[in-house]
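# Can you look at this prediction? I've put the sequence above it.
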Amino acid sequence: MKNTLILYAFCLVFCFGFQSNIAQKTKQKKTKYDVAAFYWPAYHPDSRFKDIGVFPDGKGEWEAIYKAKPKFVGHEVPKVPLWGYEDESDPVVMAKKIKKAVKHGVNVMIFDWYWYDNKPFLEETLNKGFLKAKNSTDMRFYLMWANHDHGSYLDPANPDKSKIYWRGGVSREIFEGMIDHIINDYFKKPNYYKINGEPVISIYELSTFMKGIGGAEKAKEALDYFTKKTIEAGFPGLHLQAILWGNIPKGLKDVPGDKVQTQSATVEYFGFKSMTNYQWCHIVKPTGEYTLWGEKAIKKWDEWDTTFKIPYCPQVSIGWDCNPRYPVENKSLVVNTKPEYFKTFLQKAKEYVDKHPNQPRLITINAWNEWAEGSYLEPDEKHGYDNLKAVKSVFIDGK
């Protein structure tokens, strides 16, 4: 009897270990690529919307989506979310998003993160929704400091988009307080996204950061301080990621020696370790057919590969149509966006990463939920889950 029990116990241990190895290998297969979707956290009743007099319905930017009207014959608005107009600061709602995202191969969220007048904006999505979701640790996240000026672009009733509500630049004193918050309240979370153990943070507008803090030298000193504080918090370093578009200066005139004359030299000077894009509209004017727009955008990848010394992480956009934010027609849009076309560009991004084995295996997507800009992975009534299925097909199923 004793021998039988020992044999039974051995079988249990062996079988459990064998199954665990299978599960581990399966998990490794699914996480071979880090597929990160940008997240626009404006679909909840943030109190600061009242400060600027927008979205009185109390549902955040959902109001711009369900009130959107077609601007021309054949204009496909309003976009209708399959899940309805949910409050993303609700952890139950966010738990569903996390579950669906991970199931389809989106294993990282990049939260657009704001700091105006020395306090946060739209942070409740992350704090109350994502981080309090019961399955939050199933998914990693990191921040893109969206440090642009914020203005009437957000107001769908105002045709004048030049009005500024909040300035994106910060002083050194505000910057230091801001990064203490970032390090203590986000970097230290177990599921904060890291590369080589270093927490990753993107900066959307380098030029705005430089201007606000007093020039290139002071901006570098501030970023060096950020790295120092991150190391003091127990990390091996800080992984700064540049959002690459026209906001990165080609020349830094206030740097001694005047040696920084290219965008590549600029990002090296500040200590950035990788770069990606936020949206193809920053690279190629969004007009005409989606596929032609995308082909023009990804031609830049090889160019950046040779002109920059730091690695480029490929980015794919799903579409572009910002008309829900305008009371009159805005002709800046692309047409004929289809999940199968989106899938083609995902495959190209995967191929790019495969050809660069010594860089982070990171692909970024615009976006999880840029509904007001026509670029979203969340399911809608027209395509259902097809955009998410495209991600799964490429990065999990390998098709």
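Looks like it came in fine.

# going forward, measure contacts between C-alpha atoms and count neighbours the same way
Fine.

# can you give me the strands for the stretch 201-350 of the chain?
Along the stretch 201-350 of the chain, counting by DSSP state E, counting those that start in this stretch, strands occupy 239-243, 274-276, 315-317.

# most neighbours per residue, which of those?
With neighbours taken as mean count of other CA atoms under 10 Å, those reach their highest mean count in strand 315-317, at a mean of 26.

# putting a second one here so we can go through both:
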Amino acid sequence: MKRYAIFFPQFHQVKVNDLAWGHGFTDWALVAAANAFNNWIRRAPACGFYDLSKVDDIRDRLETAAAAGLDGFGIYHYRFDDGPELDAVERYLRQFPTPAGFNYFFIWANEDWSKRWVDNDTKILKSMPTELSREQVADHVAYLKPFMESEAYTKLANKPMFVIYRPDWFKDTATVVNLYRQEFERTGLNVSIGFFAKNTLDAEYSKLFDFCYIFEPRMFFNFQGLRKNVTLIGIYSRLLKLMPRERGEWLSEHINRFSRKRSNKFSFADFLSYFKSNERQQFIRSIDCPVQNILTAGWNNTPRYRQYFTQVDVPSAEQFSSMLNWSLGDRQYSEDIPLLCNAWNEWSEGAAIEPCAYLGDVLLKNYLESAEENPLV
């Protein structure tokens, strides 16, 4: 089975971040501050803080991953009404080849941008529409087409993969997905459209899509406490859709702050127990399309959320192997869909398997080691 990792293209300067956070801001500012003030167990890339507006830095990331044995990246893709954002890596991919045998696909991160995750400011910085016209979809498809026609773009049964991060974002998800299918077909593309499942309610979208990724550790977090109450979450989700966007951001942020402790910490043993649980397996069986896992190598979003952080401990080699073997050995998961790890370089969430200045390359090696064929014990 192919092994990919989610790639985080944030690490370069853009105007919207300059205006919101100060000139030259990137996520490295958050990581550096957390390291400087010892707010967490330090993490940073072994190669130093890179700039993904530079051709050499992008090439180095691709070559490092390919040389280690990774098969490709699932790259977060940001597209709003006024066009793409944080798109330096995409511009690179339009001009330069990837390393031989190294592929990629896009994960459309279709949600608003705000400052809520740092300073409780819920003003919308970039707005993502909840309804799309055919013209908007056609413009997006025209942008995607050259990538999808590239030999390096990942295909499922000769169909380019395209993943929608939040199917719940749209007022009428079925209409939006159908518009994309029609516009892809009109341009001569037969695309396999998938989605990320982040809570149990997302299973309802599986009839609309060709495949599904179970997004960990977000699904794990949503199996905790009140978040696993399907009725309550359903009411809350419908309420948010009825509200003005900034009011919904405000409500969501304040409920999150009220409902959690100063911080939430989980051991990786906690995660493994959930990952192998009958409850999670039952949820997987409720999905009506082929399914694949997104694995986690730990999580700590202290750089973003400071004292309100959520943490999953970094796994030991044995724990990582147990998670990997369980996933590869469970026949509920499609062997045709690349396995994903969250993430190659999401440093500001403490979720990176890219070689680290403090942890070395142990997490990357753990992910790429061969797994046993009969792990379900």
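Received the coordinates, thanks. Quick caveat: nothing in here was measured; it's all calculated off a predicted structure.

# just to revisit the earlier point, could you provide the strands of the stretch 201-350 of the first structure in JSON lines, with additional columns for distance to Q263 of the first structure?
JSON lines is the format used below for the strands of the stretch 201-350 of the first structure (distance: least, CA to CA, whole Å):
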{"stretch": "strand 239-243", "distance to Q263 of the first structure": "11"}
{"stretch": "strand 274-276", "distance to Q263 of the first structure": "11"}
{"stretch": "strand 315-317", "distance to Q263 of the first structure": "18"}
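
# need the longest strand for the second structure.
Looking across the second structure with DSSP state E, the single longest strand is strand 72-80.

# so where in the first structure does that strand end up aligned?
Under TM-score structural alignment, strand 72-80 of the second structure corresponds to residues 108-116 of the first structure.

# compared with the second structure, how much does that stretch deviate?
Mean deviation of stretch 108-116 of the first structure relative to the second structure after superposition (mean CA distance after the TM-score superposition for the first structure): 1.2 Å.

# what helices or strands is the longest strand of the second structure leaning on?
Secondary-structure packing of strand 72-80 of the second structure (3 or more CA pairs under 8 Å, 6 or more residues apart in numbering; DSSP states H and E): strand 3-7, strand 83-85, strand 103-108.

# quick one: what's aligned to G288 of the first structure in the second structure?
Matched to the second structure by TM-score structural alignment, G288 of the first structure sits across from F266.

# circling back to that earlier point, distance from the chain centre to the longest strand of the second structure, please.
Computed by CA atoms, centre = their mean, to the nearest Å, the chain-centroid distance of strand 72-80 of the second structure equals 9 Å.

# With stretch 340-357 of the second structure instead?
With CA atoms, centre = their mean, you get 11 Å for stretch 340-357 of the second structure.

# Same check on stretch 359-369 of the second structure?
Centroid displacement of stretch 359-369 of the second structure relative to its chain, using CA atoms, centre = their mean, is 19 Å.

# Which stretch of the first structure lines up against it?
Counting by TM-score structural alignment, stretch 359-369 of the second structure pairs with residues 383-393 of the first structure.

# List the buried residues in that stretch.
By neighbour count on 16 or more other CA atoms under 10 Å, the buried set for stretch 383-393 of the first structure is 385-393.

# before we move on, back to that, just so I know, which of the helices and strands packed on strand 72-80 of the second structure lies nearest Y236 of the second structure?
The closest of these to Y236 of the second structure is strand 103-108. By CA to CA, the value is 23.9 Å.

# Compute the inter-axis angle for that closest one and strand 192-197.
Interaxial angle of strand 103-108 of the second structure relative to strand 192-197 (axes from the mean of the first three to the mean of the last three CA atoms, to 10 degrees): 60 degrees.
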